[in-house]
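A.B. asks: turn this into a structure:
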Amino acid sequence: MRILTAFLFLLFVNLTSAQNYFGYLSDNYSGLHSLTLNPANVTGSKFRSEINLVSANASFNNDYFVLDFSDLFEGTDDIENSSFTAKDNNNFVINTDVMGPSFMFNLSPKHSVGIITRARAFFNVNEIKGELFDAFEDDFDSGNDFSLTEDEFTSTLHAWAEFGVVYGRTLIDKEQHYLKGGVTFKYLQGLGNAYTKGSNLSVDFDADGFAPALGTISTTGQIEYGSSKGLSENGDDFEIESGSNGFGADLGFIYEWRPKATDLENDSRSNYKLKIGVSITDIGSINYKDADANTYDITNTVDEITFESEEDFEDKLNNLYTRTGSRDFTKVNLPTALHLTADYNLDTQFFINLRTDLSLRKATELNTNKIDNSLVVTPRFERKWFSVFVPLSIMDYSGFNAGFGFRAGPLFLGSNTVLTNLLSSESKATNVYLGLKIPIYKKGKSKFKV
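C.D. replies: Model (predicted):
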C-alpha cells in the first residue's frame, strides 16, 4: 500500500497532474499530441511539419479522496485534511505521460509520417473497500475496534518508455467526402512493474487485544504480490530493465464531410463541417525478464507494533505471513482503449467536440492497467495561432468536471478540472497539462466559411 502513498505524495505536493489532454486534443492544431489519440491525424493536418520540444500531463482520479483545493491554495498541502468517501469498491487511477523529442512531416499531399518518444506510468487500484484501504494506509492506527471483509481487489503499477513510428495516408478524397487512416508501431521498454491481488480477505482489529493501547490485527485470506527488479521498494523510482521490452500499436480512421471543396495542400483552414474519428490505442504488452510473484496465506494475528515495524508492504507479507506459492511472471498488458470523436464546425472559428474514451481492459484483469471511462464535450474557439477550449467531462469515479485551456503558437496549457477545482469544495480529480512545440504551418488564411 505504500506504493499508493508515495504516488499520492508526489502528486499533491508537486501538483503535476492531468488526463489525456482533454480539450487540447480537439484542436485541429494539436499536431503531434493528436496522434496519441488517433494516428490518422498525422496526414491532412494543418502543419507542414511540427517538432515537440517538451510536454507533459498526468492525472489523479478517484472516488475516495474528496479535496478542497482552497486549502492547497492557502498553503495547506496535507491530504490527510481531506474528507473521504469509503465505499465497498473504491477506485484510484494515476496516469503520467511525458512526450520527449518528436516530429511529424508530410511526405506528399496524401502520405505523412511521424516519430514519437514518450515515457508513461499508470497506477490503478480497483474495487478495494475504502475502510480496508484506510486501515492499511494508517498502519491500523485506530482506537476503535472494527471488522472488515473484502471479496477481491487488484492494483497494478507500471512504467514504460515508447518509441513510435507513425504513418498515415489519405484513403478517399471526393468532393464532399474525405477519409484517412493511420497506424503507430511502438517499441516498448519496461521501466518497472508491480501488482497486488487480494482475495477472500477478512480483517479484525481489537484496539485493546494484548494490552490497553496495544491492539491486535487478525487476518485471513490470500494475497498475491508480484514485482519486477527495476522498481524501488517504495514504488517511487524506476530504472530501465535490460531484456524487458515489447511491442505495441495504435490504429485509427477519420472521416470528414466537406460541403465545399478546398485545396488541402495549400490550406491551413478547417474545411469540414463534420469530422468523425474512431481509434484503438495501446494494443500490446511488455515482457519482463526478471520478475516474480508470490502468493501468501495471511491467516495470522499480530500486534500493531509488530505490524508497523515492517516498513515495506512486501516485508510485511514475507515476515508476518506464510508464503504458499511462487512463480515467474512476464507479461504486462497495456491499457488498451477505444476512442470515438465527433467535431462539428459551427462557423469556422467556433467548434463543438464530442469525445468518449472506453477501456477495453477489465478491472478484474490481473497485472493490467486500464483508463477511466470518460465522456467529454468541448466547445472551442480556434484560429491558426490561438485557441481556447472548455472541456466538460463526465468521468468514472469523479463524475462531472469542468476545465479550461488555451494554445498560443508554440505553447499550450490547460486542465480538464481547473474550474471544478476552483469553484467546488469537493473535487475528486485534478490535472494540468502543458507543452512547448515548434509548429510549421501550411500556407493559407485562417478564415473560411463552410
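
A.B. asks: for the rest of this, base every contact and every neighbour count on C-alpha atoms.
C.D. replies: Will do.

A.B. asks: how far does stretch 40-47 stretch from one end to the other?
C.D. replies: With C-alpha to C-alpha, to the nearest Å as the measure, the first residue of stretch 40-47 is 14 Å from its last.

A.B. asks: list the contacts of it.
C.D. replies: Contact with stretch 40-47 is made by 28-29, 31-32, 34-35, 104-106, 109-114, 166-170, 180-183, 251-254, 264, 267-269, 439-442, as judged by C-alpha atoms under 8 Å, 6 or more residues apart in numbering.

A.B. asks: give me the distance between that stretch and the centre of its chain.
C.D. replies: Chain-centre distance of stretch 40-47: 24 Å, with C-alpha atoms, centre = their mean, to the nearest Å.

A.B. asks: out of the contacts of stretch 40-47, which are inside helices?
C.D. replies: Among those, DSSP state H puts 32, 34-35 in helices.

A.B. asks: structure for this one too, so we can compare:
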Amino acid sequence: MKKLFISAFFLLSVYSFAQEHFSGIGTSKRIGILNANFNPAELANLSSKMEINLFATSINVSNNKIGFSDLNSDENIEDLIFKGNEPVNLRFDVEVAGPGFAFRHKKWGFAISSKAYGKLNLVDVDANIGDAIANNGLNSLVNFTTLNGNYNQRLLGTTYGEIGLSAARSLWETDKYKLNGGATFKLLFPGSYANFGADQFEGTVNYIGGNAFLTNANASVNVAYSGNLGSSFSDFDSYADSVFGGLNGFAIDFGGTFTIKDEKDGYKFNSGISVRNIGSMTFKDENNSTTNYDLSIQGTESLDLSQFENVDSLQEVEQILVDSGFLTSTSSTKDFKVKLPTVLNAYADLQVIPTLYISVFLQQKLTDDANNDQITAQNVLTLTPRFSLKNFEVFAPLSQTEIAGFNAGIGFRAYGFFIGSGSAFTALINDSKQADFYIGYRLGLGKS
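C.D. replies: The predicted structure is shown next:
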C-alpha cells in the first residue's frame, strides 16, 4: 500500500499537470471536433466544411497539498502530502483524442471521433492513515492518532476508450441568430479498473517501536479490480497497455447552442449548454472481482500496517486483510458496472471588439465522487480572454478548480495546430498545486 501511495505522488512530481482538459482552446472561435467534445451541437457551426482530427493530447494533475516550491525542497513528497489533517485529494488524468472526422452539410453537422482515457485518483484519503502507512507516523506529534472519517476514502485507477458518433442540426436560423441542437452516442471500451474504498473509517493508530498498528477500527471496505490494474496498480505501463478493451458500454452527450452572427467575424456571441457522459460500462476480465467487506478490529487486536510497505497491487492488499481475519465479506460479484463522470457544461463567448473575445466556461459534476462505482470529475470555472484572427489565436485561461484552486495559463493556435497550458503562469510565479499541458493538430478542408 505504501508503494501505491508513493507511485501516485511520483506521478504528480514527474508529470505535474491540471484538471480541465484543453483549457481555453475548447471554446476557440475556430469551431471543430474539439469544441464538439464539450458540446455536440457545435458541429452545426463548423468553421470549415470538413475537419480531420489527427491527434490531441491533454495530461492533467492537480492536488490540494503540494505546491511547485515543495518539489524542490529536501522533504519527501509522501511526507509533505500527509501533513496536517485535511484529507488528501489528487487527480491524474490523461485524455488522448485519436483520429476523427467531421463535416457539415446544409443545416447538419456530423462527426466520428475516438478517445482514450487514463486516470489515477486519490479521493478524500485521511492524511493520518496515509502518514501511518507511507511514513510510519513521522508527521504525528504523539504516539497515537485517532481516525474519524465520516466519508468514503478512495484509491482509484481506470483506463477506457470510446468511439463517438455525433450529429447536430440548426433548429432555427435568421440573418442574425442561430439555434442548434446535437447529440453524441458513445461506444465504450473498458480496459482496466481498480478501486479501494474505505467508508466511515474509524479507529486508532498506535506507534510502537517505529511501527504503526491499527486498533479499535471499523469500516465498510470495497475492493474492485479488472485487467492489468488489479495485479499492478502502481506500474504506469499497466495503464498504457490496457486502454481499449472489448465493447461493453454506452453513453450519450446532448446539448444546444445559441449564436448571434457577425457577417465579418463569424459571430458576436456564441453560447452553449450540454450534459456529457450519461452512461456506464461493464468490466469483464478473467481476474475480475468486486467485494464488499466489513472491517472490524476490536479489543486487544491490532493490524500491523508495515505489512503494506512493499505492496503494489490491490490483490495483495485484499489478501493481507483477508488473512488477518479482520474482514468479513458481505457481497461479491465477478463482473461489475462503473458509471462515467456525468457533467454539465455551460459557456458563453463574447466579442468585445473585433479580434478580442472573452469566454466563460463552467463544468459542474452531476455525480458523487465518493461512490465506489463512480469515475471522478471536478468542478471548474474558467474565464478566457482571447486575441483571435482567422488563422491565429492567443488566449490566457484563468481557472478556479475544485481541488487546486486558482490557476492562470496561456495557449496558442496557428491554423490547425494548437498548444497550451491552463496553469503555466501560476506554476512559474507562485506556489501552484497544479499544472497542465496539451497539444494537437486538426486539418480543416473547404471554406465555411
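
A.B. asks: ok, back up a step: list only those of the contacts of stretch 40-47 of structure 1 flagged as buried.
C.D. replies: Buried subset of these (neighbour count, 16 or more other C-alpha atoms under 10 Å): 28-29, 31-32, 34-35, 104-106, 109-114, 166-170, 180-183, 251-254, 264, 267-269, 439, 441-442.

A.B. asks: those strands in the stretch 101-250 of structure 2, which residues are they?
C.D. replies: Along the stretch 101-250 of structure 2, the stretches classed as strands by DSSP state E, counting those that start in this stretch are 108-125, 144-173, 177-208, 211-226, 249-262.

A.B. asks: ok, which of those strands comes nearest residue 323 of structure 2?
C.D. replies: When the strands of the stretch 101-250 of structure 2 are ranked by distance to residue 323 of structure 2, counting by C-alpha to C-alpha, first place goes to strand 211-226 at 14.8 Å.

A.B. asks: give me the buried stretch members for that closest one, please.
C.D. replies: 211-226.

A.B. asks: and residue 385 of structure 2, helix, strand or coil?
C.D. replies: Following DSSP: H, G, I helix; E, B strand; the rest coil, we place residue 385 of structure 2 in the strand state.

A.B. asks: and it, what pairs with it in structure 1?
C.D. replies: Aligned counterpart of residue 385 of structure 2 in structure 1: residue 379 (TM-score structural alignment).

A.B. asks: can you give me the neighbour number for its match?
C.D. replies: Residues lying near residue 379 of structure 1 (other C-alpha atoms under 10 Å) number 20.

A.B. asks: so residue 286 of structure 1: helix, strand or coil?
C.D. replies: Residue 286 of structure 1 falls in the strand class when you classify it by three-state DSSP.

A.B. asks: map it onto structure 2.
C.D. replies: Counting by TM-score structural alignment, residue 286 of structure 1 lines up with residue 281 in structure 2.

A.B. asks: wait, that match sits on residue 250?
C.D. replies: Yes. The criterion here is C-alpha atoms under 8 Å, and residue 281 of structure 2 meets it with residue 250 at 6.6 Å.

A.B. asks: tell me how many other residues surround the residue mapped onto residue 404 of structure 1 from structure 2.
C.D. replies: Alignment note (TM-score structural alignment): residue 404 of structure 1 maps to residue 410 of structure 2. Burial measure for residue 410 of structure 2: 22 neighbouring residues, criterion other C-alpha under 10 Å.
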